[in-house]
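Peer 1: quick one, fold the following:
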Amino acid sequence: MPARTLYQKLVDAHTVARLDDQNVLLYADLHLMNEYTSPQAFAGLHEQGRPVYAPEQNVAVVSHIIPTHPVRPRVIADPASALQASNLKRNCHRHGIPLFDTNDVLQGIEHVVAPEHGMIRPGMVVICGDSHTTTYGALGALGFGIGTSDVEHVLATQTLVYRPAENMRICVDGLLPLGTTAKDLILMIISRIGAQGARGYVVEFCGSAIDALSVEARFTLCNMTVEAGARGALIAPDKRAVDYVLSRAPDIAGDVRRKAEEHWATLASDADAIFDCEYRYDADKVAPYVTWGTSPDQAMPIDGAVPIVDDSTDDVARASMQQALRYAGLRGGASLQGMPVQHVFIGSCTNGRIEDLRAVAQVVRGKRVADGVRAMVVPGSGAVRDQAEQEGIADVLIRAGFEWRQPGCSMCLAMNDDVLASGQRCASTTNRNFEGRQGRGAITHLMSPAMAAAAAITGVITDVRTLSTQEAV
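Peer 2: Here you go, the predicted structure:
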């Protein structure tokens, strides 16, 4: 058999049939749903009188439209949002699909909930009507987002008509410096290759810097790879990933565990596998990164300068940069350090895990949120929230002046009542900084949790490395 990449092995293992020269019928081990991409799919299913083919291989979560106010029970006041949530509950009940509902103590964002409960295992194909399903590549699972019509097809057949992607490898060697995280690494990579740089590819990450990352940091890396246009992201599962899964999947035991570990050990690209495109980076040279514009690839090291638009830039890029600078109220050549912020948001499927909250607490312990800044922390799940309270992290954040919220997507996309006012500038740990993403006319600067924490206590965009040793991470 010819040498294969990890991606090719996963596709081959899940191909039910080859449909034509470009498409296969792909089997999905797990299908995740949320309240905003599933209603039309269920409606189509019911119009055809079809059942859900494999209810036990589907899981639903209420996450995007849910309010995160620190009160229980949670009530969705917006009628349209409440209808979405009630429709999901009714559809799940009708078809026997497990649901993390509005007031489930373990409710959260699907991309946080699924791995923390052992649902994601190496070698799986996992799909969801959400683009950040690439997150699961951190565990050696092929995850990707699908559209509503595809959701209906998966519900009916547990399969998907799929066009295989090309293979890209990104190797990162060395170690990330103190104060620099996986969020900074992926922002750097996206800024280098561009928002369409990985379009049509599934990206495999490798190298000593990737090996050194925690599993939660790998989630961040794979989560944001879609912002470079990637159709998926993968990291070959190592002992760290396997231990993470086994500690959360008590059903994998005895002979099943032995066979699983034997199989997972084969989930790596062959030594002589051919990649269609390759990049290599040195982690030692990565600084904390912050976005300056309205696309995740419009990012810069915190000690750099906002790019200057000049005639050497092509027409499309120049127009995009000019519009981004106008929207953000910036000028070329300026520094972002010292830029006042009115809001700090820490959370999302990118950076709403316990490791992220520990980093924030380490920076703000014994400090106070700056006057004039509203700072929110929204855990990625009920389990993360409970753990943060047990570890004393929540107390540190509350004493520092942060709002300690209930789990949900919250201000990542302003599809709920957590919305920025026009003109407000936000230091955010989310994954997208598009115009109006967090509120009409609001300005978003993407950064790591530690960098967002530094902005909260200083009131301005700040290089976390300049804080005292006690505060630095």
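
Peer 1: contacts and neighbour counts: CA atoms only from here.
Peer 2: Noted.

Peer 1: quick one: contacts for residue 127?
Peer 2: 28, 30-32, 133, 143-146 (C-alpha atoms under 8 Å, 6 or more residues apart in numbering).

Peer 1: can you name the element that comes right after the helix or strand harbouring it?
Peer 2: Taking DSSP states H and E as the criterion, residue 127 maps to strand 125-128. Moving toward the C-terminus from strand 125-128, the next helix or strand (DSSP H and E) is strand 142-145.

Peer 1: list the helices and strands that following strand packs on?
Peer 2: Contacts defined by 3 or more C-alpha pairs under 8 Å, 6 or more residues apart in numbering; DSSP states H and E place strand 142-145 against strand 125-128, strand 232-235.

Peer 1: beyond it, next helix or strand please.
Peer 2: Next along the chain after strand 142-145, taking DSSP H and E as the criterion, comes helix 148-157.

Peer 1: give me the buried stretch members for that next one, please.
Peer 2: By 16 or more other C-alpha atoms under 10 Å, the buried positions in helix 148-157 come out as 148, 150-157.

Peer 1: what's the neighbour count on the residue nearest to residue 24 when sequence neighbours are not counted?
Peer 2: Nearest non-adjacent residue to residue 24, counting by C-alpha to C-alpha, 6 or more residues apart in numbering: residue 18, 4.3 Å away. Neighbourhood size, residue 18 [other C-alpha atoms under 10 Å]: 13.

Peer 1: and residue 60, that's in a strand?
Peer 2: Yes. Counting by DSSP: H, G, I helix; E, B strand; the rest coil, residue 60 falls inside a strand.

Peer 1: Proceed likewise with the subsequent sequence, for comparison:
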Amino acid sequence: MSSPHPQTLYQKLVDSHTVRRLDADNILLFCDLHLMNEYTSPQAFAGLHDEKRRVAVPGQNVAVVSHIIPTHPTSIRVIQDAASALQASNLARNCSRHQIPLYDTNDAMQGIEHVVAPEHGMIRPGMVVICGDSHTTTYGALGALGFGIGTSEVEHVLATQTLVYRPAKDMRIRVNGVLPKGTTSKDLVLMMIGQIGAQGARGYVVEFCGETVSQLSVEARFTLCNMAVEAGARGALIAPDATSLQYVLEKCPDIVGATRDAALAAWNELYSDADARFDQEHTFDASNLEPYVTWGTSPDQVVPISGTVPLPGSVSAEQRRSAEQAIQYTALKPGANIAGTPIDHVFIGSCTNARIEDLRAAAEVVAGRHVADGVRAMVVPGSGAVKKQAEVEGLDVIFKTAGFEWRKPGCSMCLAMNDDVLMDGIRCASTTNRNFEGRQGRGAITHLMSPAMAAAAAVTGAITDVRTMELNHV
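Peer 2: The predicted structure follows:
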């Protein structure tokens, strides 16, 4: 990956995967891994079959059924919705036809694609990983370039293992300071999205760096990169370091001996050169960070827990209409404290916050307490492996004793594509990544927050500053 000119990490990854330049704006990009799900692949396979083509490299494609599956705690999962069941059966049939590995509905290690892939060693530094899902940016936590693609592009990748790609611009976000107790990478990324806006990184691949980022666990970095897309980013990256390399080697027992030495030598070159130029840069200080909670219908409509629902007149003219619409939809009172807002439902899950560290953080708040009267609370692990580990640690018992539902893994209530749908007017404290109108159900109201904050809301019945609560070690 040597170059006579200083390069960013993003430029190094793109250059190392460029098959050829197509024109002034586009290249043909080789993709190391293509992940598929049940809702963006059917048309792609149909187009492939219409042209009588085969999948070029079946072993570099992996499929996961995750968005549409029920998460009820039954022994065998059955997709009752006919259209969803057809999507799942079509995916299974297509994967069988082309010898593509599939984590199907009742696979023991099944789960959310962006949780399953890294925990099984599929994601390694320096890779290009694509998927028909926007939150593929998650993999930047391991120094891999991940991004979402559309259905027509899925077909192209299946046929060629390449993608016609227009390179993005470079943005660097540096975060300094130590995260205060009671705050997490979820709070950090919500704060940053609130600062730069939902379109603030549009057209860019963001590289996160700084002492705050280097102190984060890999699972916390997944959260950070996962939600970069909510600022419009086309990708997110964190340069590999000792923390992420240890994670990868633990998940990849096949990397040993000379292969390990060669891999580490290559991975240690994955960083932005000292004089590399970024098209835009931002710097944030995390030392005074508070827990953050969304008040509106976009992830950038967010305030610290000490904050208030904005007065429409206090926001810029271009944001005023959307603020007024959001306040009307969420039925909040302008100027009211966000803390103390009553909630009806709590959802802990999603590709953003359903890993084992997330469940441990929530369980620490829940232990010795009970879900508040009138509140329904549920925990949906991100994968079969996460669920198994949580049960080994007894976290499931803590949640169930407190009155939480302990569910099977899947996307679940992150989006209304399965059985887990909220009714009109239900207010939910959620660890997901999007709070759009109708995202969790038509008329449902979503407040994004960290797992610990969601757990605090569950046991108090309202949006609560988790820092005010005494925690019990589990």
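
Peer 1: quick one: what's aligned to the residue nearest to residue 24 of the first structure in the second structure?
Peer 2: Aligning on TM-score structural alignment places residue 18 of the first structure opposite residue 21 in the second structure.

Peer 1: measure its match to residue 28 of the second structure for me?
Peer 2: According to C-alpha to C-alpha, to the nearest Å, residue 21 of the second structure and residue 28 of the second structure sit 6 Å apart.

Peer 1: residue 430 of the second structure now?
Peer 2: On the measure of C-alpha to C-alpha, residue 430 of the second structure and residue 28 of the second structure end up 39 Å apart.

Peer 1: the two: who's more crowded?
Peer 2: More crowded of residue 430 of the second structure and residue 28, by other C-alpha under 10 Å: residue 430, with 32 against 18.

Peer 1: mind checking the SS state of residue 5 of the second structure?
Peer 2: Classification of residue 5 of the second structure by three-state DSSP places it in coil.

Peer 1: grab the longest helix from the second structure for me.
Peer 2: Counting residues, the longest helix in the second structure under DSSP state H turns out to be helix 82-98.

Peer 1: now it on the first structure. Mean distance?
Peer 2: Aligned to the first structure and superposed, helix 82-98 of the second structure gives a mean residue distance of 0.3 Å (mean C-alpha distance after the TM-score superposition for the first structure).

Peer 1: for the next helix or strand after that helix, packing partners?
Peer 2: Using DSSP H and E, the helix or strand that follows helix 82-98 of the second structure in sequence is strand 102-103. Packing partners of strand 102-103 of the second structure (3+ C-alpha pairs under 8 Å, 6+ apart): strand 61-64.

Peer 1: buried sites along the strand it packs on?
Peer 2: Using 16+ other C-alpha under 10 Å as the test for burial, strand 61-64 of the second structure gives 61-64.

Peer 1: now do the contacts for the counterpart of residue 433 of the second structure in the first structure.
Peer 2: When the first structure is aligned by TM-score structural alignment, the residue opposite residue 433 of the second structure is residue 431. Contact analysis of residue 431 of the first structure by C-alpha under 8 Å, 6+ apart lists 224, 227, 296, 348, 350, 412, 446.

Peer 1: ok, now residue 402 of the second structure?
Peer 2: If you count contacts by C-alpha under 8 Å, 6+ apart, then residue 402 of the second structure has 366-371 around it.

Peer 1: that one maps to what in the first structure?
Peer 2: Residue 402 of the second structure maps onto residue 400 in the first structure, by TM-score structural alignment.

Peer 1: not counting its neighbours along the chain, what's nearest its match?
Peer 2: Nearest non-adjacent residue to residue 400 of the first structure, counting by C-alpha to C-alpha, 6+ apart: residue 368, 4.3 Å away.

Peer 1: and that neighbour? What does it align with in the second structure?
Peer 2: By TM-score structural alignment, residue 368 of the first structure lines up with residue 370.

Peer 1: then residue 258 of the first structure?
Peer 2: By TM-score structural alignment, residue 258 of the first structure lines up with residue 261.

Peer 1: how about the helix or strand containing that match: buried residues?
Peer 2: With elements taken from DSSP H and E, the one containing residue 261 of the second structure is helix 257-267. Neighbour-count burial for helix 257-267 of the second structure flags 263, 267 (criterion: 16+ other C-alpha under 10 Å).

Peer 1: now it on the first structure. Mean distance?
Peer 2: Looks like 0.4 Å for helix 257-267 of the second structure (mean C-alpha distance after the TM-score superposition for the first structure).

Peer 1: now the element after that helix, going C-ward?
Peer 2: The helix or strand immediately downstream of helix 257-267 of the second structure is strand 280-285, counting by DSSP H and E.

Peer 1: so after the helix or strand containing residue 360 of the first structure, what's the next helix or strand?
Peer 2: Using DSSP H and E, residue 360 of the first structure maps to helix 354-364. Per DSSP H and E, the first helix or strand lying C-terminal to helix 354-364 of the first structure is strand 374-377.

Peer 1: how far does that next one sit from the chain's center?
Peer 2: Here strand 374-377 of the first structure is found 19 Å from its chain centre; the criterion is C-alpha atoms, centre = their mean, to the nearest Å.

Peer 1: so what touches it?
Peer 2: Surrounding strand 374-377 of the first structure, the residues in contact under the criterion C-alpha under 8 Å, 6+ apart are 342-347, 369, 401-405, 456.

Peer 1: redo that, cut-off 7 Å
Peer 2: 342-347, 402-405, 456 (C-alpha atoms under 7 Å, 6 or more residues apart in numbering).

Peer 1: let me know the closest of these to residue 278 of the first structure.
Peer 2: residue 347 (31.4 Å; C-alpha to C-alpha).

Peer 1: from residue 101 of the first structure, how far out is that closest one?
Peer 2: 19 Å.

Peer 1: cool, residue 257 of the first structure as well?
Peer 2: According to C-alpha to C-alpha, residue 257 of the first structure and residue 101 of the first structure sit 31 Å apart.

Peer 1: same thing with residue 127 of the first structure?
Peer 2: Going from residue 127 of the first structure to residue 101 of the first structure by C-alpha to C-alpha gives 20 Å.

Peer 1: go on, residue 276 of the first structure?
Peer 2: As judged by C-alpha to C-alpha, residue 276 of the first structure and residue 101 of the first structure stand 42 Å apart.
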